[in-house]
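Visitor: only geometry, no sequence info:
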């Protein structure tokens, strides 16, 4: 099985690298040289590229591609980990309130930003929206986790119900702020909630790289533990799995990855639902295979969606959240039909 996993990982990594190279040259902007010549100059001697070509490649497209890879892998692994923990194919980061908390704090920033900026240092003004979104996701995650924990043990059912409750509460508050917003604020809020990677830069890439890579390192090797969890918590404990530690780790690192991703790109739905479902069709519920593969498949999915978002309505850009929703909705319906037939 290890050899088979290695083959799959190598194949998907190769596909991701080729797709990333292709994505560099997809878009409205036309480079001075052809595809192969520009790529060769970029790798060997970028001083021969024009200033504009170099700027588009190094400061716009490469950071954007890296962000798509990081966010895609983070969202997919988050969804896979939560589905393993809940033993439910419909589980996703939205389910425990992480995304809704980030959206609420983003709405607060967009609608009441002028008041907030007057109270904080000027150097934080530029990144206020991202910072507030991240704080919102962490606060809601902390609240939901504390609600579901008693004597150091986490009740999965209470965790789920707390997430539903906090999602309803934050959704209502976000709706109130939307009602109170001006036309410009409403437009900004709407576009942010639809998701986009257009604001990518190297600072965001650096922060995302640290958060996503550390979180992936903490979760990616928990496939065998999640396989044991499928048998039930008591059976998993008998097999040597520290169930409470595993649940805490999944909730914490899922919140970190989703919170940071939403803070920098807005809400991008269904990635954490589509990828695990497709992989589960191929590998059943073997999380030893699904977890590492979901990281690469999530990156590929989001990179494809981002490339399409730049091409479909060129020279404008289609919000990436719309594309992932279009991709994800049929999969969601398929899950429901399959579940209905199993009853």
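Guide: All right, it came through fine. Note that the structure is a prediction, hence the values are computed from the model and not measured. Numbering: from 1, shown residues only.
Visitor: contacts and neighbour counts: CA atoms only from here.
Guide: Will do.
Visitor: got a list of what the residue nearest the centre of the chain touches?
Guide: Nearest residue to the geometric centre of the chain (Cα atoms, centre = their mean): residue 75, 3.0 Å. The contact partners of residue 75, taken as Cα atoms under 8 Å, 6 or more residues apart in numbering, are 257, 258, 261, 271, 272, 298.
Visitor: Count residues in the vicinity of the third one, would you?
Guide: Summarising burial for residue 261: neighbours were counted as other Cα atoms under 10 Å, giving 29.
Visitor: mind checking the SS state of the closest residue to it other than its chain neighbours?
Guide: Nearest non-adjacent residue to residue 261, counting by Cα to Cα, 6 or more residues apart in numbering: residue 71, 5.7 Å away. Secondary structure for residue 71, judged by DSSP: H, G, I helix; E, B strand; the rest coil, is helix.
Visitor: Tell me how far residue 78 lies from residue 261.
Guide: 11 Å (Cα to Cα, to the nearest Å).
Visitor: okay, pairing it with this:
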């Protein structure tokens, strides 16, 4: 049946559909909104680099960016302007704040995408990236190396712990025939998470001494302090690559909203797609947690806030949630390192303090 084959009930005259004419307008509005969010994120990142004791302007930051990019692509070229920053300022921007700003934006975007996917896969509006015990498993691995003083292995141990928790959860959740029923998966994640949390508490109680308590607490609450460029690039590449895989399955996520039977009738291999999505989203979360620790509420609140504006279609929600999540965590981390200066607040405390009341308001306004 074509658009003009539909007949008015009284006259039998063709009734053209209006949705087709509105669709390009909606796409244009979405593209404009995403470009606006991207521009706002770039401006916020430029501003965040300037925030701190050293006096640095946005113009100097971009001048330094041009200098470094030009020098790397065309060494010795006349068009490469001199670095507008002093040696100390350059070190502050490129070895300190720059890595931290990029990491905060990358982790925020990744957690928001992971939360969006997790809520769609398990059909639970309270789901977040840590639902399958990933955070607790990563915490167990991180605490294990912190108490023995092997800090250099922290990201590796956290990633291994997160993947181990994922494997246990999936083995426990797998039903007959290898399926992953949503309710069973959630319950398995809760069980594994609680078990890992108990082990974390035991290790801290039995082994942590002296300054290791502060290091452990800072990591468990989430922090970007002391982050390096290799860790930043790990978070950025993980978000781009694994987040891109998840974004490519947005139509499948839309099908999951109607239930497994309806999704199967639409041609979706429910079992295979659920396994794929859960594994990829957990690997993404594991990468992010291994870099900065457990940062809550980003993957829970941001997808809900974006859905209130854009609706439930995941191909619209995911890119917007990524940009909003990056902006939110970037601003939260900037506040965490400056509001209580010279002391630095773990960013996880600030995201929880902001996210809890915001989520309460969203809950009141939504129809959950």
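Guide: Nice, thanks for sending it over. Note that the structure is a prediction, hence the values are computed from the model and not measured.
Visitor: And the TM-score between them?
Guide: After superposition, the two chains reach a TM-score (TM-score structural alignment, normalised by the length of structure 1) of 0.90; 328 aligned residues with a Cα RMSD of 1.9 Å.
Visitor: counterpart of the residue nearest to residue 261 of structure 1 in structure 2?
Guide: Mapped onto structure 2 by TM-score structural alignment, residue 71 of structure 1 lines up with residue 107.
Visitor: With residue 286 of structure 1 instead?
Guide: So residue 286 of structure 1 corresponds to residue 313, using TM-score structural alignment.
Visitor: Please tell me I have it right and that match contacts residue 254.
Guide: Yes - if you go by Cα atoms under 8 Å, residue 313 of structure 2 and residue 254 touch, sitting 6.3 Å apart.
Visitor: Need the counterpart of residue 277 of structure 1 in structure 2.
Guide: Counting by TM-score structural alignment, the partner of residue 277 of structure 1 is residue 304.
Visitor: In contact with that match: list those residues for me.
Guide: residue 362.
Visitor: In three-state terms, label it for me.
Guide: Following three-state DSSP, residue 304 of structure 2 is assigned to helix.
Visitor: Distance check, it against residue 327 of structure 2.
Guide: Taken as Cα to Cα, the span from residue 304 of structure 2 to residue 327 of structure 2 is 16 Å.
Visitor: Touching, residue 131 of structure 2 and residue 186? I think so.
Guide: Yes - at 6.7 Å, residue 131 of structure 2 counts as touching residue 186 under the criterion of Cα under 8 Å.
Visitor: And these two? Which one has more around it.
Guide: residue 131 (25 against 19).
Visitor: what comes up buried for stretch 258-275 of structure 2?
Guide: By 16 or more other Cα atoms under 10 Å, the buried positions in stretch 258-275 of structure 2 come out as 260, 263, 268, 270, 273, 274, 275.
Visitor: Could you count how many residues lie near residue 327 of structure 2?
Guide: By other Cα under 10 Å, neighbour count at residue 327 of structure 2 equals 23.
Visitor: That one matches what in structure 1?
Guide: In structure 1, residue 327 of structure 2 lands on residue 300 (TM-score structural alignment).
Visitor: so its match is in which element?
Guide: In this assignment (DSSP states H and E), residue 300 of structure 1 forms part of helix 287-311.
Visitor: From the contact counts, what lies against that helix?
Guide: helix 2-24, helix 62-86, helix 223-229, helix 271-283, helix 320-342 (3 or more Cα pairs under 8 Å, 6 or more residues apart in numbering; DSSP states H and E).
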